[in-house]
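Q: Below is the structure, and that's it, no one-letter string:
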């Protein structure tokens, strides 16, 4: 694999973030969801308003994975009150790691994941946690391979469909 560089995403990158966000989400979940639910989620979840709010939030950070100056994946992490569930000040949440399908199996996800762990350690987090769709075995085995254990479940709504996310965590230190 050619060199992958990681770059913090800023407001000036919002169009690229919207594009990679929609593209990777659609690639990952389109086959398992209705067109209506996908369309609604892609419009609302990756709207300029929502991404602007998220990029302006000091407790959330986005990072791009770049290959030859092309964005091929991204990471979103949350701290403190911005965490979607636990809101534990001693934790860091990995909300999203998405990589374009054509780059799957090329260690891009691992590089983004390692960036998240590095930041968690800088912030002296006790543990890192995340939610992963129960029907995404690829992701579940990726996190298990990296030492995560399941600790809970929660419901994620995609349009009118309720889906179960498995919550997993990794203790640091």
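A: Looks like it arrived, so ask away. Not measured: the values here are computed from a predicted model.
Q: From now on I want contacts and neighbour counts done on CA atoms only, so please keep to that.
A: Will do.
Q: and the gap between the residue lying closest to residue 30 once chain neighbours are set aside and residue 15?
A: Setting aside the residues directly before and after it, residue 30 is nearest to residue 38 in space (Cα to Cα, 6 or more residues apart in numbering), at 6.6 Å. From residue 38 over to residue 15 the distance is 19 Å, taken as Cα to Cα, to the nearest Å.
Q: who has more neighbours, those two?
A: With neighbours defined as other Cα atoms under 10 Å, residue 38 and residue 15 compare such that residue 38 has more, 20 against 14.
Q: buried ones in the strand or helix carrying the more buried one?
A: Following DSSP states H and E, one finds residue 38 within helix 35-45. If you call a residue buried by 16 or more other Cα atoms under 10 Å, then helix 35-45 has these buried ones: 38-39, 41-42.
Q: okay, pairing it with this:
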């Protein structure tokens, strides 16, 4: 069987609606359980609106990508190129803010290929380490650990209205 052709398209204004659609759908597929009555609007309003994208686009420290297989958009990435985390300066650390893949495309190697893409960007910027956060429960954590990320701290979802027992997250690090 042929491996799918996975591409990473840097977000352009004409793709904002697609980014919002994919981000909202993927987030709702994976994370409604975090929110009372499954109401994810707080997160969506802070992540997937035109205003948020316009602000992020102006920030030269933020890189937004749509993940595409052939001609179909299947996920997205948000990267903070320079971020001080723990003992690492912003010159040494890259932060992977978001990696969302639609449920129907999970398990096809897209996540692994996405991490390789992020690593390539980190190397292009001479980074020493990649950081990301993961829910303590769920499938993401073992996936990141199988890709050489290690838990370095406890964190939590930053929104007050998330269900209390669902808030715990880990900060993970992968040294390059």
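A: Ah, there it is. Treat the numbers as computed from the prediction; the structure is a model and nothing was measured.
Q: after the helix holding residue 38 of structure 1 comes which helix or strand?
A: Next element after helix 35-45 of structure 1 (DSSP H and E): helix 48-56.
Q: got the angle for the helix or strand following that following helix vs helix 48-56?
A: Remark: after helix 48-56 of structure 1, the chain's next helix or strand is strand 60-67, criterion DSSP H and E. Computed by axes from the mean of the first three to the mean of the last three Cα atoms, to 10 degrees, the angle separating strand 60-67 of structure 1 from helix 48-56 equals 100 degrees.
Q: contacts for strand 60-67 of structure 1?
A: Here strand 60-67 of structure 1 makes contact (Cα atoms under 8 Å, 6 or more residues apart in numbering) with 2-10, 54-55, 71-79, 82, 108, 112.
Q: Repeat the analysis, applying 7 Å as the threshold.
A: Identification of contacts with strand 60-67 of structure 1 by Cα atoms under 7 Å, 6 or more residues apart in numbering yields 3-9, 54-55, 71-79, 82, 112.
Q: what's the mean deviation for that strand versus structure 2?
A: When structure 2 is superposed, strand 60-67 of structure 1 averages 1.2 Å from its matched positions, counting by mean Cα distance after the TM-score superposition for structure 1.
Q: what's the mean gap between the very next helix or strand once past that strand and the aligned bit of structure 2?
A: Next helix or strand after strand 60-67 of structure 1 toward the C-terminus (DSSP H and E): strand 70-79. With the two structures superposed, strand 70-79 of structure 1 lies on average 1.0 Å from its match in structure 2, counting by mean Cα distance after the TM-score superposition for structure 1.
Q: what's strand 70-79 of structure 1 aligned against in structure 2?
A: With TM-score structural alignment applied, strand 70-79 of structure 1 matches the range 72-81 in structure 2.
Q: same check, this time on stretch 108-125 of structure 1
A: Using TM-score structural alignment, stretch 108-125 of structure 1 pairs with 110-127 in structure 2.
Q: where along structure 1 do the helices fall?
A: 14-29, 35-45, 48-56, 108-122, 137-145 (DSSP state H).
Q: Check the offset of the fourth one from the chain's centre.
A: From the chain centre to the centre of helix 108-122 of structure 1 is a distance of 12 Å (Cα atoms, centre = their mean, to the nearest Å).
Q: So which bits of that helix are buried?
A: 108-109, 111-113, 116-117, 120-121.
Q: Go ahead and flag the most central residue of structure 2.
A: residue 98 (1.4 Å; Cα atoms, centre = their mean).
Q: quick one: what's aligned to that residue in structure 1?
A: Taking TM-score structural alignment, the alignment pairs residue 98 of structure 2 with residue 96 from structure 1.
Q: got it, and residue 175 of structure 2?
A: Residue 175 of structure 2 maps onto residue 171 in structure 1, by TM-score structural alignment.
Q: how close does its match sit to residue 149 of structure 1?
A: In this view, residue 171 of structure 1 and residue 149 of structure 1 are 9 Å apart by Cα to Cα.
Q: out of everything not next to it in sequence, what's closest to residue 47 of structure 1?
A: Closest to residue 47 of structure 1 by Cα to Cα, 6+ apart is residue 18, at 7.3 Å.
Q: Ok, residue 44 of structure 2 next?
A: In space, residue 44 of structure 2 is closest to residue 24, 6.4 Å off (Cα to Cα, 6+ apart).
Q: Residue in structure 1 paired with that neighbour?
A: That one, residue 24 of structure 2, aligns with residue 22 by TM-score structural alignment.
Q: Its match against residue 42, yeah?
A: Yes: counting by Cα atoms under 7 Å, residue 22 of structure 1 touches residue 42, with 5.9 Å between them.
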